[in-house]
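[1] Take a look and give me a structure for this.
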Amino acid sequence: MNLEDLTDSAQNYLKCLWTLSEWTGGAVTPSEVARHLDLRPSSVSDQIRRLTLAGLVDHAPYGSVTLTDEGRALALQMVRRHRLAETFLAEMLGYEWDEVHEDADRLEHAISEKMLERIDAALGHPELDPHGDPIPSSDGGLPDRILRPLVDCSVGDHIQMSRIRDADPAVLRHLGSLGIVPGAEFAVTDTGATSGVMLLRSGDLGRDIPLARDIAASIRVLPVSGQPVDGA
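    Here you go, the predicted structure:
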């Protein structure tokens, strides 16, 4: 089966299932899909039933939904289209990182494979999109990175922001205003275990930046070796 054999809706569901499983690290429930796509549970159930009959997902009654091998391959193609479109909008057209998602959702269904490969080449074959999300290669491969949830870090950890979930543009704008973007380095000075607010020390600012733990849960980081951030 090819992507062109699927409706835009079916393509969206496959991409959604892959994206949600990336963040949860496991299977996804229909209710999670409904929340993510802002659809009625009955509509989601109908589409999942069709995808199951097509052999693209496995779904036990009242259980979770997982992609089959064929479904996974098609989902990764959609993820590649979306994240390359986001990167193109940001790097070539000057979109802010909180603006790219909606238009990339439109472009991903219209881009031909020829155009997609031209975009990939023009961008220099990027591995990450503006939010730090990995861009699958044309054969479905993904960059090999082991990231850690920011909320799992300890006081004194020196970290680099590596991946920030793009579900809410308002959150992205807030994080951008704080300088919390992929590539930025911080030291953890308070985990927020009791207060619910983490404190991150920036060497550039020389002060602590407060960050609610519920927002921090949408951030993945890499440990940074060497000297801690100044003032940490």
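[2] C-alpha from now on. contacts and neighbour counts both.
    Fine.
[3] quick one: D58 and G71 touch, right?
    No - with contact defined as C-alpha atoms under 8 Å, D58 does not count as touching G71 (9.4 Å).
[4] got the residue ranges for the strands in the protein?
    Per DSSP state E, the chain carries strands over the ranges 57-59, 65-67, 148-149, 158-164, 185-190, 197-202, 207-212, 219-223.
[5] what's the distance between V171 and D98?
    8 Å (C-alpha to C-alpha, to the nearest Å).
[6] in the lengthiest helix in the chain, what's buried?
    When the chain is parsed with DSSP state H, its longest helix is helix 69-93. By neighbour count on 16 or more other C-alpha atoms under 10 Å, the buried set for helix 69-93 is 71-90.
[7] picking up where we left off before, between V171 and D98, which has more neighbouring residues?
    D98 (20 against 16; other C-alpha atoms under 10 Å).
[8] Skip the chain neighbours and tell me the closest residue to the more buried one.
    The shortest distance from D98 to any non-neighbouring residue, by C-alpha to C-alpha, 6 or more residues apart in numbering, is to P169 (4.7 Å).
[9] I'd like to know how many residues surround that neighbour.
    16.
[10] V44 is nearest to which of the strands of the chain?
    Between V44 and the strands of the chain, the shortest separation by C-alpha to C-alpha is 11.2 Å, and it involves strand 65-67.
[11] one more to put side by side:
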Amino acid sequence: MKPSKPVVEDYLKTIYSHTEWQADAITPSALATRLGLAPSTVTEMVKKLAAQGLVTHVRYGAISLTPAGTAQAVAVVRRHRLVETWLVKEMGYGWDAVHDEAEVLEHAISDRLLSSIDERLGHPDRDPHGDPIPAADGTVRRERAVLLEDASDGHTGCVLRISDRDPSLLRELEASGIDVGTTVSVRNGALLVGSTRVRLTASAHSAIWLSA
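    Next comes the predicted model:
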């Protein structure tokens, strides 16, 4: 049976997102974990995606998108991130509450409505969490970034991206005055926001990217 379009898009988007901020390709086990599915289910689906020319993979090894798969992934990522931005800017959603809504709407929104949203928002190039929004032609503008846990002591940079996978973490950062665009400095394992010293949970250090 041919998989549905939303299922295909979810797989492609997840594979794409995995390597967007780090270089290691995703494995079947990691993909299963990200999707919350059984490894056997993911293995069968990857075979179907490969048969459609959307991914390449080696048995028990890395999964990579083909050019066709990348094009489809970028298109759904664009829809997802524009919807998130629209929900925050126009509909009054908090940045910790938009991911799940966008997961649903990204599969249903028409190209015409998406274009109207993009125009109304002024063609944004970043979503509320700092992830780049691909342009209509598929191009993506990226900046050099360093993960907070890898930043050297004394590093000062602008927060470029915050992972949106944990809503409670987003609320923690918001309460600490940290948002995309905030300038912070790393000092002795803590962050300085202006002159204020902020201590974050360990998970935050693997969820924040700073300008390099």
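[12] Include mean neighbour count when you put the strands of the first structure into TSV, please.
    What follows is those, written out as TSV (neighbours: other C-alpha atoms under 10 Å):
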stretch	mean neighbour count
strand 57-59	19
strand 65-67	22
strand 148-149	16
strand 158-164	23
strand 185-190	24
strand 197-202	22
strand 207-212	17
strand 219-223	22
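[13] Compare those strands and give me the one nearest C16 of the first structure.
    C16 of the first structure lies closest to strand 65-67 among the strands of the first structure, at 10.7 Å (C-alpha to C-alpha).
[14] Pull up the aligned stretch in the second structure for that closest one.
    Strand 65-67 of the first structure corresponds to residues 63-65 in the second structure, going by TM-score structural alignment.
[15] Mind listing residues that contact the matching stretch?
    Residues from elsewhere that reach stretch 63-65 of the second structure (C-alpha atoms under 8 Å, 6 or more residues apart in numbering): 12, 15-16, 25-28, 54-57.
[16] Between these, which sits nearest R142 of the second structure?
    Once C-alpha to C-alpha is applied, the member of the contacts of stretch 63-65 of the second structure that ends up nearest R142 of the second structure is Y16, at 14.3 Å.
[17] A73 is in contact with the closest one, correct?
    Yes - in this structure, Y16 of the second structure is within contact of A73 by C-alpha under 8 Å, at 6.4 Å.
[18] G138 of the second structure pairs with which position in the first structure?
    Using TM-score structural alignment, the partner of G138 of the second structure in the first structure is G140.
[19] Grab the nearest non-local neighbour of the residue mapped onto V76 of the second structure from the first structure.
    Superposed on the first structure with TM-score structural alignment, V76 of the second structure falls opposite M78. Spatial nearest neighbour of M78 of the first structure, excluding adjacent residues (C-alpha to C-alpha, 6+ apart): K15 at 5.9 Å.
[20] For that neighbour, give me its contacts.
    Taking C-alpha under 8 Å, 6+ apart as the definition, contacts of K15 of the first structure comprise 75-76, 78-79.
[21] Okay, the nearest residue to V55 of the second structure once chain neighbours are set aside and K13 of the second structure: tell me how far apart.
    Leaving aside its sequence neighbours, V55 of the second structure sits nearest to L65 (C-alpha to C-alpha, 6+ apart; 4.3 Å). Distance from L65 of the second structure to K13 of the second structure, counting by C-alpha to C-alpha: 10 Å.
[22] I'd assumed E96 was in contact with the residue nearest to D98 of the first structure.
    No - here P169 of the first structure does not reach E96: they are 10.0 Å apart, not a contact under C-alpha under 8 Å.
[23] got the contact list for the residue mapped onto E185 of the first structure from the second structure?
    Aligning on TM-score structural alignment places E185 of the first structure opposite T183 in the second structure. T183 of the second structure sits next to 156-159, 193-194 when contact means C-alpha under 8 Å, 6+ apart.
[24] Test my guess that L31 of the second structure contacts V42.
    Yes - counting by C-alpha under 8 Å, L31 of the second structure does reach V42; the two are 7.4 Å apart.
[25] any idea how far Y16 of the second structure is from T85 of the second structure?
    Counting by C-alpha to C-alpha - Y16 of the second structure and T85 of the second structure are separated by 20 Å.
[26] Please apply the same query to V186 of the second structure.
    29 Å.
[27] I'd like to know how many residues surround R120 of the second structure.
    12.
[28] Just give me the match in the first structure for it.
    R120 of the second structure maps onto A122 in the first structure, by TM-score structural alignment.
[29] just I109 of the second structure next, same as before
    Here I109 of the second structure is matched to I111 in the first structure, going by TM-score structural alignment.
[30] Identify the residue spatially nearest to its match, adjacent ones excluded.
    Here the residue nearest I111 of the first structure, using C-alpha to C-alpha, 6+ apart, is R81, at 7.6 Å.
[31] didn't the one you found look like it was pressed against E108?
    Yes - R81 of the first structure lies in contact with E108 (C-alpha under 8 Å); the separation is 5.2 Å.
[32] Could you export the strands of the first structure as TSV, including distance to E127 of the first structure?
    Converted to TSV, the strands of the first structure look like this (distance: least, C-alpha to C-alpha, whole Å):
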stretch	distance to E127 of the first structure
strand 57-59	27
strand 65-67	23
strand 148-149	18
strand 158-164	12
strand 185-190	20
strand 197-202	26
strand 207-212	28
strand 219-223	16
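[33] And T41 of the second structure, how close does it get to S29 of the second structure?
    Applying C-alpha to C-alpha to T41 of the second structure and S29 of the second structure gives a distance of 11 Å.
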